[in-house]
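Chemist: from the sequence below, what's the structure:
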Amino acid sequence: MIRKELTVHFNTPAFLGNAEQNGQWRTPPFKHLLREWWRVAWAEARGFNINLGEMRRTEGRLFGVAADEGDTRKSQVRIRLGRWDIGKEKNWGKGLKVFHPEVGKNGISVGSDLYLGYGPLTYDKNTKGTRLKANAGIQAGEKNDLKLAYPSTEQAMLDRALALASAFGALGGRARNGWGSLELDGGDLPGLDQLPLRDWRECLTLEWAHAIGQDENGPLIWKTGHFSNWSELMKILAKLKIDLRTSFTFNSGNNAHRPEPRHWLSYPVTNHSVRSWGRDARLPNTLRFKVRRADNGGLYGVIFHMPCKPP
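Modeler: Coordinates of the predicted model:
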């Protein structure tokens, strides 16, 4: 068995809800993150020539299967946290604001934290600011020990998955918007001289995120400047997301005959359904945000595209 001892460092607040929906350090979200990036590493190793049935069987043998009849398997990957504390982030404050042209009649300023974190975060009518929907979240800057054990035969793939999770991964509610951005220190993880890249048009042949998109100019990855704190950086990411989404104007309303460019960012879109996709189809944000630590002690944002076909 291979044993890894890592340190988890959150760069932005994380919303890891327990049974009471309070933020708490728990192992299931970390296992989910590892599985997500293991699938990317598995697909990459096969040149994205993917047999979905084979992948599911391999994943089940490695991470375990809970089945009602017959095929239950125990996970070969063991994960342990140093502690299971409740989060300490309880008083959110008003936060920063960013202008949104599609809210209200002529546009208004909205909370940047609330825009990127709606769900775990909510609007407080009394304070006219943002507050946590539940009792607590995990604060930015919190650390914890993460210990893993897995078969030596799976080391290359799992080490690759851990390295990708550290570079691009985030945990918890609204993770694709940059909340719960984490980094994994220690463990002698491999470098990322090569990334799991695929032409973005080919990515649309599969219904799950399996690669970072690229076009004729290179990887669809961008970086922001450096910021001294996460709140200022999240404001910039909120503005970027608003500007990008609203730059794609709709030419149709509900029940459109074909998807428009904005639909490919995420779906559904209020008052802009697509007939062939229906109202129940879901396409989570394919443009993802990540917050990383900079060498100078500040933070910077990473924006990357993981396109896929709507289910």
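Chemist: hey, let's count contacts and neighbours off CA atoms from now on
Modeler: Noted.
Chemist: skip the chain neighbours and tell me the closest residue to the residue nearest the centre of the chain.
Modeler: The residue lying closest to the centre of the chain (CA atoms, centre = their mean) is Arg176, at 3.3 Å. Leaving aside its sequence neighbours, Arg176 sits nearest to Arg288 (CA to CA, 6 or more residues apart in numbering; 4.9 Å).
Chemist: isn't that neighbour right next to Asn177, touching?
Modeler: Yes - Arg288 lies in contact with Asn177 (CA atoms under 8 Å); the separation is 6.0 Å.
Chemist: and the residue nearest to Arg176, helix, strand or coil?
Modeler: strand (DSSP: H, G, I helix; E, B strand; the rest coil).
Chemist: do the one 3 residues further on as well
Modeler: Secondary structure for Val291, judged by three-state DSSP, is strand.
Chemist: so what's the residue lying closest to Pro120 once chain neighbours are set aside up against?
Modeler: Residue nearest to Pro120 in three dimensions, not counting chain neighbours: Lys133, with 5.4 Å by CA to CA, 6+ apart. Applying CA atoms under 8 Å, 6 or more residues apart in numbering to Lys133 gives the contacts 119-122.
Chemist: list the contacts of Leu204.
Modeler: 307-309.
Chemist: how many other residues sit next to Phe248?
Modeler: 12 (other CA atoms under 10 Å).
Chemist: isn't it right up against Pro261?
Modeler: Yes - Phe248 lies in contact with Pro261 (CA under 8 Å); the separation is 6.6 Å.
Chemist: what's the spacing between the residue nearest to Pro120 and Lys239?
Modeler: 23 Å (CA to CA, to the nearest Å).
Chemist: next one: Val302
Modeler: Taking CA to CA, one finds Val302 at 14 Å from Lys239.
Chemist: likewise for Leu182?
Modeler: 22 Å.
Chemist: the two: which is more packed in?
Modeler: Leu182 (30 against 19).
Chemist: what about the helix or strand where Arg160 lies, distance to the chain center?
Modeler: Here Arg160, judged by DSSP states H and E, is contained in helix 155-168. Between the centre of helix 155-168 and the centre of its chain there are 15 Å (CA atoms, centre = their mean, to the nearest Å).
Chemist: and this one, please, so the two structures can be compared:
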Amino acid sequence: MARTHIEYDLSFATPAFVGDAAQQAQWRTPPLKALIRQWWRVVKAPQVSFNVDGPYGLRVHEAQLFGSASDKQANQSLVKLRLQDWAGGRLENSTWPRQEMGKIPLGKPGQVIRADLYLGFGPITPASSKKGLAEQVRRAIDPQKQRNKLSVFFARTATENQIDEVRQAIQLASWFGGIGSRSRNGWGSITLQGDTIPRLPPSPNVLAAYCQPFRGCFTLDRDWPHAIGKDELGPLVWVGRRDGAPFRNWREAVLFLATVRRSVRCAAKRFGRNQDISANQLIAYPVTQSNNGKWGNDERIAGSLRLKVVETGQGLVPVAVHLPCAVPRVLFDKLSSSDQQWINSHQLDIWVAVHRDIDQKMNRLGAAK
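Modeler: Coordinates of the predicted model:
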């Protein structure tokens, strides 16, 4: 009989802005289940030849495992999560360590910004002199003081293959995932310990089943994060900064991630723009001071480059992973034919430049140091 209950020790390496209904930080299972589902799709996608729809497509398998409430198919989830503690976050605006935050340079000489503001705009709201408003930081789960336990239960009807797929997804989530606001910038970097999960992926070989050549990941039928990219150097996974030294605390780690993100934006920016589209909009959208008249302010492109911090026991280690995918079809179709052609001609070169830039700052997984 398949094992039907697995437990994990749960913690964060960086503050987690995980909001409840009132946008106040609290341990909650829905974002954890959403994270597991995201990485389960990466596990399952190659088994269905990356087909989303159809009688044997990804949606059908996902509904069978995680439940569905649609008119055509309604069934309960075979996976249930339980947290030991549902306490609220303890890191509040009044105790946010502003004075310990490093700063990164912006475009103009002498222009700098605090690393936490740069990575956390939204949950961290800068002061507004025009409105007379002070800076506010939304309450967060404190990575230094708060821990939890996660129990994962499987229905007796779950197959061994389904259970194994979820276990693989949880392993990937622990290596590369985060939850809450701005988690792709490194906030809410989650650690799930137990079930023999190593803190970091031990070699590129363990990721082989989840990787695809990144140059083939931009077809319009793959406009969702379906695989970890790889190039001639291996998986597009970076672990640790170039000198190999871990960070002593999350403030140092956030400063480094902010430096990486800023540098990536600069590397893309060198490719400029066409009519409505710019290189930086392909990294993530919206972009400050880079409008797209066809998309407006309400559309979103989630960043396919994910930043993460991992607690190794000897210190904090930065991690980056790229899950390349096409511009969402609904947004691509809104662009002019000139902008569409510009994307098709430039997006590979833009991402090659981004990868090379990260190679200068971090170590490729498995590369000789």
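Chemist: circling back: so which of the contacts of Leu204 of structure 1 comes closest to Pro219 of structure 1?
Modeler: Pro307 (12.2 Å; CA to CA).
Chemist: what residue in structure 2 is paired with the closest one?
Modeler: Taking TM-score structural alignment, Pro307 of structure 1 has Pro324 as its aligned residue in structure 2.
Chemist: doesn't Lys230 make contact with its match?
Modeler: No - with contact defined as CA under 8 Å, Pro324 of structure 2 does not reach Lys230; the gap is 9.4 Å.
Chemist: name the residues contacting each of those two.
Modeler: Phe214.
Chemist: more crowded one of those two?
Modeler: Using other CA under 10 Å, the more surrounded residue of Pro324 of structure 2 and Lys230 is Pro324, with 29 against 20.
Chemist: and that one, which of the three is it?
Modeler: Under three-state DSSP, Pro324 of structure 2 comes out as coil.
Chemist: ok, now which ones touch it?
Modeler: 214, 217-218, 225-229, 304-305.
Chemist: how near is it to Glu299 of structure 2?
Modeler: For Pro324 of structure 2, the distance to Glu299 of structure 2 - CA to CA - is 19 Å.
Chemist: which residue in structure 2 aligns with Asp113 of structure 1?
Modeler: Per TM-score structural alignment, Asp113 of structure 1 is aligned with Asp116.
Chemist: nope, Glu207 of structure 1 is what I was after
Modeler: So Glu207 of structure 1 corresponds to Asp223, using TM-score structural alignment.
Chemist: which ones are touching that match?
Modeler: Going by CA under 8 Å, 6+ apart, Asp223 of structure 2 touches 325-329.
Chemist: what's around the residue lying closest to it once chain neighbours are set aside, how many residues?
Modeler: Excluding the flanking residues, the one nearest Asp223 of structure 2 by CA to CA, 6+ apart is Ala326, at 4.3 Å. Other residues near Ala326 of structure 2 come to 21 when the count uses other CA under 10 Å.
Chemist: quick one: what's aligned to the residue nearest to Arg176 of structure 1 in structure 2?
Modeler: By TM-score structural alignment, Arg288 of structure 1 lines up with Arg306.
Chemist: burial measure for its match, as a count.
Modeler: 20.
Chemist: repeat for the one 10 residues further on
Modeler: Leu316 of structure 2 is surrounded by 21 other residues when neighbours are defined as other CA under 10 Å.
Chemist: for the counterpart of Glu232 of structure 2 in structure 1, give its distance to Trp200 of structure 1.
Modeler: Using TM-score structural alignment as the criterion, Glu232 of structure 2 maps onto Glu216 of structure 1. Here the criterion is CA to CA. By it, Glu216 of structure 1 lies 10 Å from Trp200 of structure 1.
Chemist: and these two? Which one has more around it.
Modeler: Set Glu216 of structure 1 next to Trp200 and count neighbours by other CA under 10 Å: Trp200 wins out with 20 against 8.
Chemist: can you show me the helices along the stretch 201-350 of structure 2?
Modeler: 250-269, 279-283, 329-332, 337-359 (DSSP state H, counting those that start in this stretch).
Chemist: hey, which of these is tucked in deepest?
Modeler: By mean neighbour count, with neighbours taken as mean count of other CA atoms under 10 Å, helix 279-283 ranks first of the helices of the stretch 201-350 of structure 2 at a mean of 23.
Chemist: who touches that one?
Modeler: 265, 268-269, 271-273, 287, 290, 301, 303-305, 327, 347, 350.
Chemist: show me what Val79 of structure 2 aligns to in structure 1.
Modeler: Using TM-score structural alignment, Val79 of structure 2 lines up with Val77 in structure 1.
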